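**Student:** 3D model of this:
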Amino acid sequence: MNDDPDDLTVPELQRRLAEFAAARDWQQYHTPKNLASALTVEAGELLEIFQWLTPEQAAAVMDAEGTAHRVRDEVADVLAYLLQLCTVLEVDPLRALAEKIVRNEQRFPAP
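**Tutor:** Modelled structure (predicted):
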């Protein structure tokens, strides 16, 4: 098992998440609907950190370890559920993003 974040790959993270769920018999709950719902909840928890902050406070949120830790945890939760959803739906997240960037570049050309 590779724990060095600099060496992790998306497929390796997806495998580790699948193994974690399997060891706890959670795959039965990892339906597309449930994972999309959980992803939304976690994104909401990330938003909650910023909810009442001014733009200046929001820009400085990573300066305080307490809020920085919360942000990192919520980002990790959002990413974990997104990767699990991609696994269940057999979507390659990097390919999907690359293809979307190309479509956006065509749709919104630079001036």
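**Student:** going forward, measure contacts and count neighbours with C-alpha atoms only.
**Tutor:** Fine.
**Student:** ok, Arg70 - how many residues close by?
**Tutor:** The local packing of Arg70 (other Cα atoms under 10 Å) involves 16 other residues.
**Student:** packing partners for the helix or strand containing it?
**Tutor:** If you go by DSSP states H and E, Arg70 is part of helix 65-89. Contacts defined by 3 or more Cα pairs under 8 Å, 6 or more residues apart in numbering; DSSP states H and E place helix 65-89 against helix 10-23, helix 32-50.
**Student:** chain center to the first one: distance?
**Tutor:** Helix 10-23 has its average C-alpha position 14 Å from the chain's average C-alpha position, going by Cα atoms, centre = their mean, to the nearest Å.
**Student:** sequence B follows; please return its structure for comparison with A:
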Amino acid sequence: MKAVKDDEVTVGSLKDAVARFIRERGWERFHNPKNLAESICIESSELLENFQWVTTDESETYSEDGGRLRSVSSELADVIIYCLAFANVLNIDVAHSVTLKLRECEGRYPKLDFYGRPPNLSKIRKA
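**Tutor:** Reported below is the predicted structural model:
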């Protein structure tokens, strides 16, 4: 698959590419919800490892550091690939799920109440 930009591809086409990659290698039998959920966590930890022992300020310079950005980008891609494989196995419509969740969060965290500050658990409204 050739490298493309975010605005040149759909979630569906990425899901298809991941499914094709897995199918071409005969890995379907290993890709069950449990294994994929574990893999998502493992790859997320590898992404997090890039930020171990650095300050918040240092982490904010990663977009300017080619080596670190490549490493973070690669680990993020691993997480997303496993998430898409997970969605494929469980027939989850990713775009639908994300938009529903955003709508839920809009109700839970109204912008007027939460603008510029992190959520305060005592003020969370039930959606």
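**Student:** which of the helices and strands packed on helix 65-89 of the first structure sits most buried?
**Tutor:** Ranked by mean neighbour count, these are led by helix 32-50 with a mean of 16 (mean count of other Cα atoms under 10 Å).
**Student:** by how much does the very next helix or strand once past it deviate from the second structure on average?
**Tutor:** Later in the chain than helix 32-50 of the first structure, the nearest helix or strand by DSSP H and E is helix 55-59. In the superposition with the second structure, the average deviation recorded for helix 55-59 of the first structure is 0.6 Å (mean Cα distance after the TM-score superposition for the first structure).
**Student:** give the buried residues for helix 55-59 of the first structure.
**Tutor:** For helix 55-59 of the first structure, the neighbour count (16 or more other Cα atoms under 10 Å) marks no residue as buried.
**Student:** which stretch of the second structure lines up against it?
**Tutor:** Mapping helix 55-59 of the first structure onto the second structure (TM-score structural alignment) gives residues 56-60.
**Student:** next up, the contacts around the nearest residue in space to Val88 of the first structure that is not next to it in sequence.
**Tutor:** Of all residues not flanking Val88 of the first structure in the chain, Pro32 sits nearest, at 6.8 Å (Cα to Cα, 6 or more residues apart in numbering). Pro32 of the first structure makes contact with 85, 88-89 under the criterion Cα atoms under 8 Å, 6 or more residues apart in numbering.
**Student:** map Pro32 of the first structure onto the second structure.
**Tutor:** Using TM-score structural alignment, the equivalent of Pro32 of the first structure in the second structure is Pro33.
**Student:** same question for Leu8 of the first structure.
**Tutor:** Aligned partner of Leu8 of the first structure by TM-score structural alignment: Val9.
**Student:** distance of the residue nearest the centre of the first structure relative to Ala64 of the first structure?
**Tutor:** Centroid-nearest residue in the first structure, with Cα atoms, centre = their mean: Leu79, separated by 1.6 Å. Distance, Leu79 of the first structure to Ala64 of the first structure, by Cα to Cα, to the nearest Å: 22 Å.
**Student:** and Glu43 of the second structure, what is it in contact with?
**Tutor:** Neighbouring residues of Glu43 of the second structure by Cα under 8 Å, 6+ apart: 75-76, 78-79.
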